[in-house]
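S.K.: Build the 3D model from these lines:
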Amino acid sequence: MRLANILKLGIKELRSLARDPMMLVLIIYAFSMSIYTGANALPETLNRAAIAVVDEDQSPASSRIITAFNPPYFSIPKLITQSEMDRRMDAGIDTFALDIPPNFQRDLLARKSPTIQLNVDATRISQAFTGAGYVQSIVTSEVSEFLKRYRSAASLPIDLSLRARFNQELKKAWFGAISHFMSNITMLSIVLTGAALIREREHGTIEHLLVMPVTPFEIMVSKIWSMGLVVLAASALSLMFVIHGLLAVPIEGSFALFMAGTTLYLFATASLGIFLATQAGSMPQFGLLLMLALLPLQVLSGTLTPRESMPELIRYVMLAAPNTHFVMMAQSILFRGAGLDVVWPQFAALFAIGAILFMFSLRRFRQFLK
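M.R.: As a prediction, this is how the structure comes out:
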């Protein structure tokens, strides 16, 4: 192995990437607009859900219920007629339609348990599931206070003192920003290294490398360090200016420690990108393989949902995936301010997994060049 060959071949990869405008656009978008929009548009968040009300009672009790729906969870209720309700639901105008029947207040005061109908557009599953519970809670609370003739705080047998650590304001944008940030690191590290190898074959330059005094090891390492450096630099800028600067997400831990862990992670995922590229014959095939590998890695690693909520078998199997340890490391450092004494198991796991993936990829790469 000659370090000069690895350095020069890596610089060649950087120059090839600089001449690929689509890849440059993808990198810039993935670490800027993609993270910003992903942080502010979480699908599970109930935000200004469209609601309409059919008030057939026109009583103080029904008016009390209508005025209880306010932003930011719901939009201002739209008063409609009975004949408009189905048409607006069919057209997708309203997510929720509440029908308050005639004589609602009279039956309520007579303790006859009147029925209120709630129609939900279940095609908007993220809002339908959360919003239905909100509507039920609001209606129940308003009816209860109306019957008591005054508003009062609920009397609880205990006093629960809630202390939210690491995200005191419970901002979902903080979690969304870091989740998209980690997912984009995974995606781009695999895409860039795999595309660099496939680009060599499609342009016919792989044959030129084979007649040069360079080894497969030097070729592979050059692609890993060059593409990994691009992703590492882009992630550092995104973390400082987009996540911490624009989105105001606090970084509790050491920035240098996180970058060191990210370097180990990029070593593993870039090796995986080389392995997938050697299995694919073209960029479309590489894209299909990427989807088969990327979706399970992102969904089952703990990025979107806690690993504790997954089946036990999945939790053990995903310990062999590098991004499982990267997610644990990143959340510990960025959110909880953990040091090396806490995250060293994740560092060791990333190094071991990266070494194994590198050996498998190098073996396959040598077969690929024959």
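
S.K.: Please make it C-alpha for all contacts and neighbour counts, starting now.
M.R.: Fine.

S.K.: And the helices in the stretch 251-370 of the chain?
M.R.: Per DSSP state H, counting those that start in this stretch, the stretch 251-370 of the chain has helices spanning 255-279, 283-299, 312-317, 322-334, 340-369. These are given in chain order.

S.K.: The stretch 1-150 of the chain too?
M.R.: 3-18, 21-30, 33-40, 60-66, 82-90, 104-109, 125-148.

S.K.: Mind listing what's buried along the fourth one?
M.R.: Read it as helix 60-66. Within helix 60-66, the residues scored as buried using 16 or more other Cα atoms under 10 Å are A61, S62, I65, I66.

S.K.: wait, doesn't the third one sit right on S137?
M.R.: Read it as I65. No - using Cα atoms under 8 Å, I65 is not in contact with S137, being 11.0 Å away.

S.K.: Count the residues that sit near R15.
M.R.: Close neighbours of R15, defined as other Cα atoms under 10 Å, add up to 11.

S.K.: quick one: it from L9, how far?
M.R.: For R15, the distance to L9 equals 10 Å [Cα to Cα, to the nearest Å].

S.K.: ok, now T324?
M.R.: For T324 relative to L9 (Cα to Cα), the value is 31 Å.

S.K.: So which bits of the lengthiest helix in the chain are buried?
M.R.: Longest helix in the chain by number of residues (criterion: DSSP state H): helix 172-203. Of all the residues in helix 172-203, those buried under the rule 16+ other Cα under 10 Å are 173-200.

S.K.: Proceed likewise with the subsequent sequence, for comparison:
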Amino acid sequence: MGRFLRNSLTLARKEWISLLRDGFMLGFVIYSFTLSVYSQATGVSHELRNGAIAVVDEDRSPLSQRLVSSFHGPEFQIPVVLRHEQVDPGMAAARYTFVLDIPPDFQADVLAGRGPTLQVLIDATAMMQAGIGAGTIQGILDDEIGRFVRREAPESAAPVALQLRVAFNEALDTRWFTGTMSVVGNVTMLAVLLSGAALIREREHGTLEHLLVMPVRPAEIMAAKVLANGAVILALTVVALYGVLRGVLGVPLAGSVPLFLAGTAVYLFFATALGIFLGTVARSMPQLGLLFILIVLPMNMLSGGFTPLESEPDWLQTAMQLSPSTHYVAFAQAILFRGAGIAVVWPRFAATAGIGALFFLWSLARFRRHLATFR
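M.R.: The predicted structure follows:
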């Protein structure tokens, strides 16, 4: 056992030196856990920001003026008051995403209980902003009209009051979720790429044959690659969590970061073993890239990090329980978002360790057969 550890650590040191000398790969890995995390968290917003809105006010009543003034930042720009003939040219020129049309006698019809109709025209070219904005506008209008009616006719107050309680992300800030899940996703992708590329790089440079004439066993070579690449990913995960998420983006990490890192270390045995397995199948870096697209990207997308696992078909949900990435995403979200402890996430830890250990042994067997072809 002492010899195994000594040889593995020596070979791991060789892997670190090789990575430091590969400027492109080193820069890519650092970028993936720093600028990439920041750009993914801030580049795509799922909230409505600075929506361009115009209003056609044919009522000119206190209620209509109240509705116009209810649209303000940061969700909307200052509303622009238009005439009817200006609506179509303005939307065709993409100057306005939303146009609210308030009909004549709107206030009088509301107070008389005649149920008047408000029309909202939406430019759905920007589909996400249009969908979110439609719901936001409806909520604002319902709220303002309800307040006005209750003030003018108290006896018509609504019989039910709805109270919302938002947990775990009270600000509804998508940067918290997108940034954190980009770190989780990059752990899988970079672990697979690093370990797979390390094996292919040794084969292309001819250093794999040098290892075979040394007094080391295939298990020690593979363990060194798992240890070296896993340690690099784990260290950069710490940088991403504390430097980018908490330091730059201000994301409050609810749970224990050491517990999450411990789970990440367990998961990395699977992810790096998967990279080595793909490295034994691929004959070049382009082939590794193609296998990565076919296997790792779908695994990442279906693991629950992009969309809830419950939204997938039942058979696919069952199949994804065999992937450690699914359990990794589940306990990462539980720890970092909801502050879960080991008493809650240990079944996910156990599943990740068990499936990962089986795949590690399978990859080791494949790796031994791969090395036998060089003898």
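
S.K.: can you redo the buried residues of helix 60-66 of structure 1 as JSON lines with distance to A348 of structure 1?
M.R.: Below are the buried residues of helix 60-66 of structure 1 laid out as JSON lines (distance: Cα to Cα, whole Å):
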{"residue": "A61", "distance to A348 of structure 1": "63"}
{"residue": "S62", "distance to A348 of structure 1": "62"}
{"residue": "I65", "distance to A348 of structure 1": "57"}
{"residue": "I66", "distance to A348 of structure 1": "57"}
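
S.K.: In this structure N7 of structure 2 contacts M222, no?
M.R.: No - with contact defined as Cα under 8 Å, N7 of structure 2 does not count as touching M222 (11.0 Å).

S.K.: Between those two, point out the one with more neighbours.
M.R.: Taking N7 of structure 2 and M222 together and counting by other Cα under 10 Å, M222 has the greater number of neighbours (24 against 19).

S.K.: The more buried one pairs with which position in structure 1?
M.R.: Matched across to structure 1, M222 of structure 2 falls on M220, judged by TM-score structural alignment.

S.K.: T136 of structure 2 too?
M.R.: Per TM-score structural alignment, the equivalent position to T136 of structure 2 in structure 1 is Y134.

S.K.: What is the neighbour count of that match?
M.R.: Y134 of structure 1: 16 neighbours (other Cα under 10 Å).

S.K.: go on, R48 of structure 1?
M.R.: R48 of structure 1, neighbours per other Cα under 10 Å, totals 15.

S.K.: which ones are touching it?
M.R.: Listed by Cα atoms under 8 Å, 6 or more residues apart in numbering, the contact set of R48 of structure 1 reads P71, P72, Y73, F74, S75.

S.K.: Let's see that with 10 Å instead.
M.R.: Each residue near R48 of structure 1 by Cα atoms under 10 Å, 6 or more residues apart in numbering is listed here: F69, N70, P71, P72, Y73, F74, S75, I76, Q127.

S.K.: Roughly how far does it sit from S141 of structure 1?
M.R.: Taking Cα to Cα as the measure, R48 of structure 1 falls 20 Å from S141 of structure 1.

S.K.: hmm, back to that, which one of the contacts of R48 of structure 1 is nearest F104 of structure 1?
M.R.: Nearest to F104 of structure 1, judged by Cα to Cα, of those is F69 at 18.5 Å.

S.K.: In structure 2, what sits opposite that closest one in the alignment?
M.R.: When structure 2 is aligned by TM-score structural alignment, F69 of structure 1 is paired with F71.

S.K.: Hmm, Q138 and that match touching each other?
M.R.: No - taking contacts as Cα atoms under 10 Å, F71 of structure 2 lies outside contact range of Q138: 11.5 Å.

S.K.: More neighbours: which of these two?
M.R.: Neighbours were counted for F71 of structure 2 and for Q138 using other Cα under 10 Å; F71 has more, 20 against 12.

S.K.: Look up how far A240 of structure 2 lies from the more buried one.
M.R.: Taking Cα to Cα, one finds F71 of structure 2 at 37 Å from A240 of structure 2.

S.K.: again, but for E152 of structure 2
M.R.: 54 Å.

S.K.: And these two? Which one has more around it.
M.R.: A240 (26 against 11).

S.K.: and the aligned residue in structure 1 for that one, what does it touch?
M.R.: Correspondence of A240 of structure 2 to structure 1, assessed by TM-score structural alignment: S238. When contacts are counted by Cα under 10 Å, 6+ apart, S238 of structure 1 touches I28, A30, F31, S32, I35, F181, L232, H244, G245, L246.

S.K.: Any quick ChimeraX command for the buried ones out of the residues you listed?
M.R.: Per 16+ other Cα under 10 Å, the buried members of those correspond to this ChimeraX selection:
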select :30,31,32,35,181,232,244
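
S.K.: and of the contacts of S238 of structure 1, the nearest to M212 of structure 1?
M.R.: When the contacts of S238 of structure 1 are compared for distance to M212 of structure 1 (Cα to Cα), L232 wins out at 29.4 Å.

S.K.: Hmm, that closest one is touching N184, no?
M.R.: No - under the criterion of Cα under 10 Å, L232 of structure 1 makes no contact with N184, lying 11.4 Å away.

S.K.: Check the offset of stretch 287-303 of structure 2 from the chain's centre.
M.R.: Distance of stretch 287-303 of structure 2 from the chain centroid (Cα atoms, centre = their mean, to the nearest Å) equals 16 Å.

S.K.: now that stretch: which residue numbers in structure 1?
M.R.: The aligned range for stretch 287-303 of structure 2 is 285-301, by TM-score structural alignment.

S.K.: And stretch 177-197 of structure 2, by the same measure?
M.R.: Against structure 1, stretch 177-197 of structure 2 falls on residues 175-195 (TM-score structural alignment).

S.K.: mean offset of that stretch relative to structure 2 (after superposition)
M.R.: Aligned to structure 2 and superposed, stretch 175-195 of structure 1 gives a mean residue distance of 1.4 Å (mean Cα distance after the TM-score superposition for structure 1).

S.K.: next one: that stretch to chain centre, how far?
M.R.: Its chain's C-alpha centre and that of stretch 175-195 of structure 1 lie 10 Å apart, by Cα atoms, centre = their mean.

S.K.: swap in stretch 203-214 of structure 2?
M.R.: Using Cα atoms, centre = their mean, the offset of stretch 203-214 of structure 2 from its chain centre is 39 Å.

S.K.: Report the buried residues of that stretch.
M.R.: Residues of stretch 203-214 of structure 2 classed as buried: R203, L208, L211, L212 (neighbour count, 16+ other Cα under 10 Å).
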